[in-house]
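Chemist: let me see the structure of the following:
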Amino acid sequence: MKESSKLLRPTQYIMSAVNDTKFKFAVFLLTGIPGQENAYLWISVPFFLMYVISIVGNSVILFIIKTDPNLHEPMYIFLSMLAVTDLGLSIATMPTILGVFWFDSREISLDACFAQLFFIHTLQCIESSVLLLMAFDRFIAICNPLRYASILTLPRIAKTGLVFVLRGVALIFPLPFLVKRFRYCRANVLSHSYCLHQDVMKMACADITVNNIYGLSVALLTMGLDSLLIFLSYVLILKTVLSIASSTECLTALNTCVSHLCAVLLFYIPEIGLALIHRFGNSSSHFLQILLGYVYMMVPPLINPIVYSVKSKHLRARIIRAFVK
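Modeler: Reported below is the predicted structural model:
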């Protein structure tokens, strides 16, 4: 079956499955960029460069923060957490993306797909939590600076980070088992070059109501709640900043939030758009789904280390010293 499947087009694959409801797929087919197959080699060049820059950039930030005792502060510890999750997302997604572009390796086994979606969604939840912690850090630093050191102690940061990691793992852990129980006989061509729960569950020839409800509940309890708390923290930050008499002090305080705001917007806007399209946008452009998927998975790990390196004076100086030496 695996050999003969390579001779069929994706549409033939789908039709053969529809005509035989007893057929169960052993693999899913990943999708690159439809209609651009002849240009995959050229398209892969910027993708590969983005992958390398993401790995190197986040690794450099982790190395600099670890080796410089002056950067062992809450803000930089949260930044190192963000770098770790960005590294994880890049490593979890880019190998299959480049495999499609370089080797036309579109097949992925069901178990490998379920494992990939577990890691992707878990890391997404953890990154959302880290962005919330970074918002709390800015809130304390601006609204209650005298108690900053007593509130954000290293043991408290470690415990809070561990709680959020466990939250992400516990909430996402059921997802692979919820999709593994299905028989896949309608279609097996996924919308992206990697596996997502909302994409995989549509391939099942069974009632997916439980998956829909659970997936939506997890999204609301993690990214939905986190984004709401981040928004409220910035409302309070803005209220405090506007009460400052000096415009210079006001701009200085807001300037410390620019990097975090960029990270929040880069993470949540594509994620919200992708989630809405997958759940409610059946008539939306397939190319738009693919584009948002690539932006969501590749741009934050690429841009976050650059933005923080540029905006953080101490981190920028330390990186420059390291490379000059």
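Chemist: drop to CA atoms for contacts and neighbour counts, all remaining ones
Modeler: OK.
Chemist: now the strands for the stretch 101-250 of the chain?
Modeler: Using DSSP state E, counting those that start in this stretch, the strands of the stretch 101-250 of the chain run over residues 107-109.
Chemist: can you give me the distance of residue 93 to residue 297?
Modeler: The gap separating residue 93 from residue 297 is 7 Å, by Cα to Cα, to the nearest Å.
Chemist: and if you look at residue 158?
Modeler: 26 Å.
Chemist: who has more neighbours out of these two?
Modeler: residue 297 (22 against 13; other Cα atoms under 10 Å).
Chemist: who are the contact partners of that one?
Modeler: The contact partners of residue 297, by Cα atoms under 8 Å, 6 or more residues apart in numbering, come to 89, 90, 93.
Chemist: if you count neighbours, what's buried in stretch 176-184?
Modeler: The neighbour-count check on stretch 176-184 (16 or more other Cα atoms under 10 Å) flags 176, 178, 179, 180, 182, 183, 184 as buried.
Chemist: quick one: residues contacting the fourth one.
Modeler: Residue 180 makes contacts with 110, 114, as judged by Cα under 8 Å, 6+ apart.
Chemist: what's the burial count for the residue nearest to residue 83 when sequence neighbours are not counted?
Modeler: Closest residue to residue 83 apart from its sequence neighbours, by Cα to Cα, 6 or more residues apart in numbering: residue 58 at 5.1 Å. Neighbours of residue 58 under the rule other Cα under 10 Å: 24.
Chemist: pick out whichever of the buried residues of stretch 176-184 sits closest to residue 84.
Modeler: residue 176 (22.9 Å; Cα to Cα).
Chemist: here's the other one to compare against:
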Amino acid sequence: MMSNHTAVSEIVLVGFPGLADAFHGLVSTIMFFAYMISLTTNGTVVFLVTFNENLHQPMYLFIANLATSNLLFDTVTLPKLIARYWFGASTIPLRMCFFQIFLVHYFGSMDSFLLMLMAADRYVAICHPLRYTSIITDKVVTVSCGICWTILSPSINTAVTVLASQIPLCGPNKVNSLFCGYSAFAALACTNISGPRKVVLVLAMVVLLVPLGLILVSYVKIIVAISISARSESLRRAFSTCMTHLLVIAFYFAPRIFMYIVSNIPFVTIKPDVGALLLYLYSFVPHMANPIIHFLRTKEIKQTLRWALQGSKFREKD
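Modeler: Okay, here's the model as predicted:
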């Protein structure tokens, strides 16, 4: 199959199309700080949950998995993007592009599955509080997250990557995107690949719509439970913590579904610079905000973080 790729051995990542050279330093600096923020916030989440036994609770374990996925996604994309504008290193070997396609879609799928699991966790906590500890156990969390990490996401995105590797490239090797993803890479095809495109679209819709459907069902049941419960005031307070989750869910699913559908409609096109900006906003901005929205705003985490900082200060004095 590699004979299809003899004409192209490396890919050029365009990044933000049309961006003037004068802004390359500014853009790379902004992305560098975005990566540092993601690294710090998500790393803090993973560190606190891993090394504090008090946080070994289902909700925090789910959030730690999400933080890990976000951090790894940013690590396989942002450093190369920063180097593209900071040092002019815009090329990437074809095989590494395929590897990035796999990882980008792998961690993107993980976010979708983990948001679904978090919604299920909130549903049980609010609608079946007395049974919560017996239903959502550490073992259930470990098994469900493990299935997503080792079976669901790898199997789906191996198929996506294999389909990408079959795309014949005959000339142009410039990917109008911030990183190697299937849709941007498929635009380089020199023959009709409508069949593989449809397969990838179906896989993408499965990854996006199935979790989204289950999330919506969970939150509809939560709203119904709140509206008919005698403990409506306490449940409303519990649901208020879910509202920020819903915002993250909407910001994750809505633009991805829109972009996947639009990119597969022949007569509809999005300007490359607009597409790149949207891709940046919905891919990286939530990764900086998620730890604050899901984790650092909770009382237990604030207390744990305060103890950790106070402990480090005491050690410095000693």
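Chemist: ok, back up a step: residue 141 of the first structure: which of the contacts of residue 297 of the first structure is nearest?
Modeler: Distances from residue 141 of the first structure to those, taken as Cα to Cα, are shortest for residue 89 (29.0 Å).
Chemist: gap between the counterpart of residue 199 of the second structure in the first structure and residue 269 of the first structure?
Modeler: When the first structure is aligned by TM-score structural alignment, residue 199 of the second structure is paired with residue 214. Applying Cα to Cα, the value for residue 214 of the first structure to residue 269 of the first structure is 22 Å.
Chemist: what of residue 151 of the first structure?
Modeler: Separation of residue 151 of the first structure from residue 269 of the first structure (Cα to Cα): 31 Å.
Chemist: what does residue 249 of the first structure give?
Modeler: Per Cα to Cα, residue 249 of the first structure is found 30 Å from residue 269 of the first structure.
Chemist: not counting sequence-adjacent ones, nearest residue to residue 302 of the first structure?
Modeler: Closest residue to residue 302 of the first structure apart from its sequence neighbours, by Cα to Cα, 6+ apart: residue 54 at 4.5 Å.
Chemist: element containing the residue mapped onto that neighbour from the second structure, please.
Modeler: By TM-score structural alignment, residue 54 of the first structure lines up with residue 38 in the second structure. Under the criterion of DSSP states H and E, residue 38 of the second structure resides in helix 24-51.
Chemist: need the counterpart of residue 161 of the first structure in the second structure.
Modeler: Residue 161 of the first structure maps onto residue 145 in the second structure, by TM-score structural alignment.
Chemist: what about its match, distance to residue 130 of the second structure?
Modeler: Residue 145 of the second structure sits 23 Å away from residue 130 of the second structure, going by Cα to Cα.
Chemist: which of the two has more neighbours?
Modeler: A direct count of neighbours by other Cα under 10 Å for residue 145 of the second structure and residue 130 places residue 145 higher, at 21 against 11.
Chemist: now do the same contact list for that one.
Modeler: Counted by Cα under 8 Å, 6+ apart, residue 145 of the second structure has contacts 62, 65, 114.
Chemist: nearest to residue 31 of the second structure among those?
Modeler: Ranked by distance to residue 31 of the second structure (Cα to Cα), these are led by residue 65 at 23.3 Å.
Chemist: can you find the partner of that closest one in the first structure?
Modeler: By TM-score structural alignment, residue 65 of the second structure lines up with residue 81.
Chemist: which helix or strand contains its match?
Modeler: Assigned by DSSP H and E, residue 81 of the first structure falls in helix 74-103.
Chemist: and that helix, what does it pack onto?
Modeler: Secondary structure elements in contact with helix 74-103 of the first structure, counted by 3 or more Cα pairs under 8 Å, 6 or more residues apart in numbering; DSSP states H and E, are helix 40-67, helix 110-143, helix 286-311.
Chemist: average gap between the longest one and the second structure?
Modeler: Between helix 110-143 of the first structure and its aligned partner residues in the second structure, the average distance after superposition works out to 0.5 Å, using mean Cα distance after the TM-score superposition for the first structure.
Chemist: which neighbouring elements make contact with that helix?
Modeler: strand 27-29, helix 74-103, helix 154-172, helix 174-180, helix 225-242, helix 258-280.
Chemist: appreciated, that's everything.
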